[in-house]
Every structure is written in structure tokens, then in C-alpha cells.
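Enquirer: just to be clear, the model below is a prediction. Sequence and coordinates:
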Amino acid sequence: MRPSVHRFLRDPALPFVEYRQARDSRACYHPHSHPALSVGLVDGGASELTLENLPPQALGAGDVVVIPPGRVHRCNPRPGSGWSYRMLYLRDDWFGALAQESPALRADAFPLWRADPALYAAVDVMLRASLSEAEPDAREQQLLALLSLLAQEQGLPQREPAPDWLQALCNAIRKDCASPWPLPELARRAGVSRFHLIRQFQRHQGQTPHAYLLDCRINIARQRLRQPVTLAELALELGFSDQSHFQRAFRQRVAATPEQYRSRAD
């Protein structure tokens, strides 16, 4: 059995893009979300994708997967087996600027998954071109062409808008995710019961407030790990009880340790 490999690629010339390649991965994720549009190709093996409240979807070689920003999901290999895939993460500020230029380009205008050899081949060509040694402008144009191709497919139904109080609470957590945010305090700020708070969080965010808080911290950590900061300093900065807690939460959501993520390979 070959050892699994996880590689990350980041280019300062295209700071809004992150690329990940996994080979024979047996790593399992906790439910999590990304503040980025995620485009994936399944190259081999089999896995199961769960997205919020939708039924689980079996994935196999040749499938194309798109996860909208902020959608809670997990994609894990079948028990006792591994799978290989490539993911492209397009940062929310870059994609958001595109969506403002073209209102029809919604994050939920893309297919969630599609078993289509022709689409897989086309996305594969564009993804490779976007990672080539060509000029940054040419590579960015390939990314736009990729989005244009995917947006022609049938997209997901739009999410039901969250109540104003829940949107405000999520904004507050994102702005100060180093704070502990205990449940009684969240309920007091929102003016609702703890039970109603949990129910509405599950309905609109697909996870509990605590899981949402950890997601926010790990997404910040992915950016901060590109800078010269120690893991102990980062754990303290993000509000974790200790470095071990930070490393465990990071691995559960990224399927790599912070050190592996920083070094781009395991």
C-alpha cells in the first residue's frame, strides 16, 4: 500500500488561489466549511460527500465537485480504502468581486457534483493551465474560463436567508473568533432561547455555534500559517486552550497538520 500524500500549492502571483492534491488519502474530515469556492476533481478511489442537510452522495473517479463558500460539508473515503483528488480553493474576496461584476455568477449557480467524463476532462485541462508557468494574467483567465464552464451546469437551490439576528451573530463571531462565545452569552445577545439558537444555527449554518467558531479560527489559521508565526503563538492568538487543541482542530478540518500545511507537503 502506497503512503498517502497531501500537497498544497500557493503562488504569490495569484494570492487568491490555493491548490491541494491528495493521493491515496485515508484521512477523514469533521464537518467544516471554507470561505472560498472549492472546485474538485476525483482522480481515483471512492468517497462519500455530505453537504448540510442533503442526502450523502457517493463519489468516484471522474466526478467533478463544487462546494459553495460557507456550506458545511465533509468528504471522506469509504472505510478501509483511500481516494485521490485535487481541489482548487478560490478565495471569497476574489470570487465576491467577480460576483459583483456579474450578478448571475452566484456561488450556488454551480453543480454540487457531476459524473461527466467530458466535464471532468475540460476542468482538468483548465486546472492544469491555471497552475502552469504562464503569466499570471493568462492563468487567471483560465480560472475565469473554468468558472464560466461550470456555471453553465444546473446549480444548487439557493439557501433560505438566515434571520437578521443570526446573520449579526455570525458576523460578530467572525470578527472576534478568539473569544470563547459561550452559549448563554450568544443566546442573550440574540434575544432567543438556547434551544432556538441551536436549532436555527443547525438549520441555516449546518453546524453548532461552537463548530462554527472553530471553523472561523481554522480558516484564519490557514492564512496566518503563510506568515512567520509559531504554532504556540497562533494557538494563543486564535483562542485555543493550548497548542495541542489547535493542532487537533486543524487536522480534523484540513486533514493535515499545521506543519504539513505550512510546508505544503507531508
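Expert: Arrived safely, thanks for sending.

Enquirer: please make it C-alpha for all contacts and neighbour counts, starting now.
Expert: Will do.

Enquirer: contact partners of stretch 153-171?
Expert: Around stretch 153-171, the neighbours that count as contacts under Cα atoms under 8 Å, 6 or more residues apart in numbering are 108, 109, 110, 111, 112, 186, 189, 190, 200, 201, 204.

Enquirer: against that first model, consider the following:
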Amino acid sequence: MTMVCAKDNPFETGELSPRERAHLWVDSRFDDLECLHARFQDYQYSPHFHDTFVFGRVEQGVEHCRSRGLDFALTPGTSLTIINPGDLHDGRPGEEGYEYRMFYPSVELMRQANEECGGSGDIPWFSNCYVEDRLLSERIGRLHRLLESEGCPLEAESLMLETLTHLVLHHGDQKPVPGRIGDESSPVAKVCDFVRDGLDQEFGLEDMATIAGLNRYQLIRAFRKEMGMTPHAYVINRRVEAARGLLKNGVTLSAAALDCGFYDQAHFSRIFKRVVGVTPGAYRNACHG
């Protein structure tokens, strides 16, 4: 199996300052695993979520984060973050900025890891978005650098298995993944289903409130309580996640923007970068070499 990597092409980083850099690549050997190595001095992630898991470490400096109501700081050494699919989170630099390495493993890759280490084959889940684990931190750093340098395939496969099984065995809850929003009949779930099924449409707050059976004020309050964000923020994040999937499958930038409800290319690029950390063009290049 091969690795699709953008390392040999200058990475389009949009509005990043000269002091900042971001290198994202996709490793097809591990279910199209996305990997990000970045140095941010001023850049801040707005609150967002992913359809994948996220875990990683800071190598230099400090990153301040918030997820599931917890504020925490990632520093070099032992601290790690583990984010479940759908968990709202953000990131902002400390005084001197930070350099970090992140993995975005698919739900299926994590399910396989759970099964490999004797689990039931269910999808693992992680209650703690911040953990201290020096051994795991060292493994993550070594694995990330190995994949970035296209090192020995056997070593990469072995270290990947060790890293993921350690993550599951020592920090996973060993319980099935909660049903996705939309599997239930709550007002917010109904709106989330409505949004997912029509990302190329315009959404009005009044229409969404009608579907939920609430007034507009009640809808916003319900969304904040259940999702940690407003309906508008949810729509934007869902559009970005859908665009990531299309770009990974080779869809053009303009087609992805249109299919996901971004009618202005500049707006698409700005919003995508705010959530993903790189522009849509850079992301597509990373996925396809």
C-alpha cells in the first residue's frame, strides 16, 4: 500500500503568517489516515468537530484547548488530547505559539484497533479529552515522524498497532459509540438530519425551528445545550466535513463548494481553513499528491 503525501509540494497555507507552517498528508495504508504537523504562532481554531477521532501531542510551546466544557493546556512531554467524532473543540496558541502533531483516524480504524486488542469489535470511546501518558506521547511522536519521513513500512505498521491499542486499552471506555445525532427523535436531532440531507440548500432559522417544533429562541438554546454551538455553527461545520470527504474523493474545489452550500469560493476557503487549519486546495493536494 502507498502513502499519498504532499511533502514535496509547497503547502498552500492561505492566511498563515511567515512564522507559521502546516503540512498535512494522507496515508492510504491506514484507512486514509490524515496526519497534520503544524507550527502556529497566531492562528486560532474556532470551535469545530470532525467525523473522525483526533489525537496528538504538542512538541514545542503551549496550545490552549477547550472541549466538553474542559479548558486545558497541551505542553511537551506527557500531555495528550483525544477527541471523539462529533466532539466540539478549539485550539489557540500560548504566548510563544506551539508546534504539534495530530492524527485523524477513521472510526473503522479505531474499531479494528479495539478488536485487535481483544475488544468486542465495538467502536471505542474516550471520556477524557486530556490525558497524561509519557509512553503514549513518545510513541505518537515517533510514529508521526516515521510516517512523515516515509520510513520502514513494517516499522510503521507495528508502531501504528502498538499506538492505537495502547490508546484503547489505557484510555478507552470500552463501550459502544453513542448513536449519532439524528438517531433519536429529539428536536435537535431532527434538525441535524434535515441539515445533513440538504447541505446544498440555504437554511433559515425559522424553517429549522419549525422542524424542531420550537420557536427560534428555544431552538438556539436547545442547540447550545445539546451540541455546544448554535444552529448556524453546526451547519458550517457539517458543510466543512462533507467538503473534506468530497475533496478526498477527487471532486474539484468549485464542485465541492457548490455541493456543500458554499456559493462563494473565497468564503469556502476561509471557512474551511478556520476548521481544518489549511485551505481546501492544500487539503485536496495533500490527499492526491
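Expert: That came through, no problem. Keep in mind that this is a model prediction, so the values were computed, not measured.

Enquirer: how close are the two chains, by TM-score?
Expert: The TM-score (TM-score structural alignment, normalised by the length of the first structure) is 0.83; 260 aligned residues with a Cα RMSD of 3.1 Å.

Enquirer: hang on, the earlier thing: now, among the contacts of stretch 153-171 of the first structure, which is nearest to residue 148 of the first structure?
Expert: residue 110 (9.6 Å; Cα to Cα).

Enquirer: re the thing from before, buried ones among the contacts of stretch 153-171 of the first structure?
Expert: The neighbour count (16 or more other Cα atoms under 10 Å) marks 108, 109, 110, 111, 112, 186, 190, 200, 201, 204 as buried among the contacts of stretch 153-171 of the first structure.

Enquirer: now do the same for the fifth one: its match in the second structure.
Expert: By that I understand residue 112 of the first structure. By TM-score structural alignment, residue 112 of the first structure lines up with residue 129 in the second structure.

Enquirer: quick check, residue 145 of the first structure in a helix?
Expert: Yes. Membership of residue 145 of the first structure in a helix is supported by DSSP: H, G, I helix; E, B strand; the rest coil.

Enquirer: corresponding residue for it in the second structure?
Expert: Taking TM-score structural alignment, residue 145 of the first structure has residue 162 as its aligned residue in the second structure.

Enquirer: residue 247 of the first structure too?
Expert: Aligned partner of residue 247 of the first structure by TM-score structural alignment: residue 269.

Enquirer: same deal with residue 177 of the first structure?
Expert: With the correspondence set by TM-score structural alignment, residue 177 of the first structure lines up against residue 199 in the second structure.

Enquirer: now the match of residue 247 of the first structure: which helix or strand?
Expert: Residue 269 of the second structure is part of helix 265-276 when elements are defined by DSSP states H and E.

Enquirer: got the buried residues for that helix?
Expert: When neighbours are counted by 16+ other Cα under 10 Å, the buried residues of helix 265-276 of the second structure are found to be 268, 269, 270, 271, 272, 273, 274, 275, 276.

Enquirer: one more: stretch 135-145 of the first structure?
Expert: Residues 136, 139, 140, 142, 143, 145 are the ones in stretch 135-145 of the first structure that count as buried (16+ other Cα under 10 Å).

Enquirer: I figured residue 269 of the second structure hits residue 280, correct?
Expert: Yes. When contacts are counted by Cα atoms under 8 Å, residue 269 of the second structure is listed as touching residue 280 (5.9 Å).

Enquirer: if we can go back for a sec, okay if I get the buried residues of helix 265-276 of the second structure as JSON lines plus distance to residue 232 of the second structure?
Expert: Compiled in JSON lines, the buried residues of helix 265-276 of the second structure are given as follows (distance: Cα to Cα, whole Å):
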{"residue": "268", "distance to residue 232 of the second structure": "15"}
{"residue": "269", "distance to residue 232 of the second structure": "17"}
{"residue": "270", "distance to residue 232 of the second structure": "16"}
{"residue": "271", "distance to residue 232 of the second structure": "13"}
{"residue": "272", "distance to residue 232 of the second structure": "15"}
{"residue": "273", "distance to residue 232 of the second structure": "17"}
{"residue": "274", "distance to residue 232 of the second structure": "15"}
{"residue": "275", "distance to residue 232 of the second structure": "14"}
{"residue": "276", "distance to residue 232 of the second structure": "18"}
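
Enquirer: wait, which of the residues you listed is closest to residue 240 of the second structure?
Expert: Using Cα to Cα, these come closest to residue 240 of the second structure at residue 272, 5.8 Å.

Enquirer: contact partners for that closest one?
Expert: Residue 272 of the second structure makes contact with 240, 278, 279, 280 under the criterion Cα under 8 Å, 6+ apart.

Enquirer: A helix includes the first one, no?
Expert: Read that as residue 240 of the second structure. Yes. Residue 240 of the second structure forms part of a helix when assessed by three-state DSSP.

Enquirer: name the nearest residue to it, sequence neighbours excluded.
Expert: Sequence neighbours aside, residue 272 is the residue nearest to residue 240 of the second structure in space, at 5.8 Å (criterion: Cα to Cα, 6 or more residues apart in numbering).

Enquirer: ok, the one you found to residue 154 of the second structure distance?
Expert: Taken as Cα to Cα, to the nearest Å, the spacing of residue 272 of the second structure relative to residue 154 of the second structure amounts to 35 Å.

Enquirer: which SS state does the spatially most central residue of the second structure fall under?
Expert: Taking Cα atoms, centre = their mean, the centroid of the second structure lies closest to residue 50, which sits 3.9 Å from it. Under three-state DSSP, the three-state class of residue 50 of the second structure is coil.

Enquirer: which position in the first structure aligns with it?
Expert: Residue pairing (TM-score structural alignment): residue 50 of the second structure is matched to residue 34 of the first structure.

Enquirer: what of residue 253 of the second structure?
Expert: Counting by TM-score structural alignment, residue 253 of the second structure corresponds to residue 231 in the first structure.

Enquirer: just the element for residue 97 of the second structure, please.
Expert: strand 89-104.

Enquirer: which residue ranges form the helices in the stretch 1-150 of the second structure?
Expert: For the stretch 1-150 of the second structure, helices defined by DSSP state H, counting those that start in this stretch occupy the ranges 107-116, 134-148.

Enquirer: for the longest one, which positions count as buried?
Expert: Judged by neighbour count using 16+ other Cα under 10 Å, the buried positions of helix 134-148 of the second structure are 136, 137, 139, 140, 141, 142, 143, 144, 146, 147, 148.

Enquirer: please report how far the nearest residue to the first one once chain neighbours are set aside lies from residue 156 of the second structure.
Expert: Spatially, and ignoring its direct neighbours in sequence, residue 136 of the second structure is nearest to residue 163 (6.7 Å; Cα to Cα, 6+ apart). Counting by Cα to Cα, the separation of residue 163 of the second structure from residue 156 of the second structure is 10 Å.
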